[in-house]
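Q: sequence plus the predicted model coming up.
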Amino acid sequence: MTSKTEKLLSLLNGQPVIPVLKIANVADAVPLARALSRGGLRAIEITLRTADALEAIRRVAAEVEDAIVGAGTILDARQFDEAAAAGSKFIVSPGITSQLLDTAKGSPVPLLPGAITPGEI
């Protein structure tokens, strides 16, 4: 097992589910993350599907101590770097490209790429 795989497993160990959030209003991010954390759901994924997503990740990472915030719907290297810089502890992508894989290899932030076919695994 690689150290990044171990890091990802350590981060998500004990988390029964990972809520996937689409934050339309950045002001909702911290209260929502706090409520989820108080309910035992410390790991959350904020998708990069809105203009406020990166700021939401920044705020949750900075203001919700026990939250394990990840970024989802990462499509390219630029988004990976921005999400990592915003404070994401893990990155989720719907698929993988060689550019995204190269970026992930050079980052301490673990990538969890999606796969649909056996060839993608």
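A: Cool, the structure landed.
Q: switch to C-alpha atoms for all contacts and neighbour counts from now on
A: OK.
Q: the protein: strands as residue ranges?
A: 20-21, 43-47, 68-72, 90-93, 111-113 (DSSP state E).
Q: make TSV out of the ones you listed and add mean neighbour count.
A: Converted to TSV, these look like this (neighbours: other C-alpha atoms under 10 Å):
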stretch	mean neighbour count
strand 20-21	16
strand 43-47	25
strand 68-72	26
strand 90-93	23
strand 111-113	21
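Q: any chance of those in CSV, plus distance to residue 53?
A: Shown next, in CSV, are the strands of the chain (distance: least, C-alpha to C-alpha, whole Å):
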stretch, distance to residue 53
strand 20-21, 9
strand 43-47, 7
strand 68-72, 8
strand 90-93, 13
strand 111-113, 18
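Q: and of the ones you listed, who's closest to residue 105?
A: strand 111-113 (8.7 Å; C-alpha to C-alpha).
Q: show me what that closest one is packed against.
A: On a contact count with 3 or more C-alpha pairs under 8 Å, 6 or more residues apart in numbering; DSSP states H and E, strand 111-113 meets strand 90-93.
Q: is residue 100 in contact with residue 81, as I believe?
A: No - counting by C-alpha atoms under 8 Å, residue 100 does not reach residue 81; the two are 9.8 Å apart.
Q: one more structure, for comparison:
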Amino acid sequence: MRIQTFLLSCALALVTLTAQAFDRPFPDTVKRGVMTPANYPAIIIDEKTRTLSAGARIWNQDNMIEMPSALRGSEFAVNYTESDSGDIDRVWILTADEAKRTLPLVPLKPPVTKPAPLPTPVTATK
């Protein structure tokens, strides 16, 4: 019985270590900045006051959700995304290793060209 408990404990420890060793995936539209928390729903990113969206989520370095009120009085290197209305909807507080990495370049979309106008219809006259 003791051997089974020991082996089970070792297996769980091994699974836990591999789960903590993954890189967090960030979306392609992520931006980088320095965040200073303010009175909710305000947030200061790169010395500009921004607004958190209604369903905004903030993940800490351990990839656990943080409440904005628990972050007061500190500056954090963050990745963040914006909603269509310009509010901040997702924030990831970066570890020291993540902050050292540069963001991948997002390929620019080719400009949309207008299609050529259709020729005017020709009417037959007699």
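A: Cool, got the structure. Because the structure is predicted, anything quoted here is derived from the model rather than measured.
Q: after superposition, what is the TM-score?
A: Here the TM-score for the pair of chains, by TM-score structural alignment, normalised by the length of the first structure, is 0.22; 49 aligned residues with a C-alpha RMSD of 4.9 Å.
Q: list the contacts of residue 91 of the second structure.
A: 56, 57, 58, 59, 78, 79, 80, 81 (C-alpha atoms under 8 Å, 6 or more residues apart in numbering).
Q: among the residues you listed, which one lies nearest to residue 49 of the second structure?
A: Among the contacts of residue 91 of the second structure, residue 80 lies closest to residue 49 of the second structure (C-alpha to C-alpha), at 14.1 Å.
Q: measure the closest residue to that closest one other than its chain neighbours to residue 33 of the second structure for me?
A: Nearest residue to residue 80 of the second structure, sequence neighbours excluded (C-alpha to C-alpha, 6 or more residues apart in numbering): residue 91, at 4.4 Å. Going from residue 91 of the second structure to residue 33 of the second structure by C-alpha to C-alpha, to the nearest Å gives 10 Å.
Q: about what we covered before: three-state assignment of the residue nearest to residue 80 of the second structure?
A: Following DSSP: H, G, I helix; E, B strand; the rest coil, we place residue 91 of the second structure in the strand state.
Q: state the distance from it to residue 10 of the second structure.
A: Taking C-alpha to C-alpha, one finds residue 91 of the second structure at 34 Å from residue 10 of the second structure.
Q: report the contact partners of residue 46 of the first structure.
A: 20, 21, 22, 23, 53, 56, 57, 69, 70, 71, 72.
Q: residues contacting the second one?
A: Spelled out, that is residue 21 of the first structure. 44, 45, 46, 47.
Q: and if we set it to 6 Å?
A: Listed by C-alpha atoms under 6 Å, 6 or more residues apart in numbering, the contact set of residue 21 of the first structure reads 45, 46.
Q: count of neighbours near residue 62 of the first structure?
A: Residue 62 of the first structure: 13 surrounding residues under other C-alpha atoms under 10 Å.
Q: actually residue 79 of the second structure, not the one I typed
A: 23.
Q: pretty sure it contacts residue 31?
A: Yes - between residue 79 of the second structure and residue 31 there is a contact under C-alpha atoms under 6 Å: 5.4 Å.
Q: ok so, going back, have a look at residue 100 and residue 81 of the first structure and say which one is more surrounded.
A: residue 100 (21 against 18).
Q: and the gap between that one and residue 54 of the first structure?
A: 18 Å.
Q: same thing with residue 86 of the first structure?
A: Residue 86 of the first structure is 6 Å from residue 54 of the first structure, by C-alpha to C-alpha.
Q: so between those two, which is more surrounded?
A: residue 54 (25 against 22).
Q: tell me, how many residues neighbour residue 8 of the first structure?
A: 18.
Q: for the closest residue in space to residue 82 of the second structure that isn't next to it in sequence, give me its contacts.
A: Nearest non-adjacent residue to residue 82 of the second structure, counting by C-alpha to C-alpha, 6+ apart: residue 88, 4.5 Å away. By C-alpha under 6 Å, 6+ apart, the contact set of residue 88 of the second structure is 52, 53, 81, 82.
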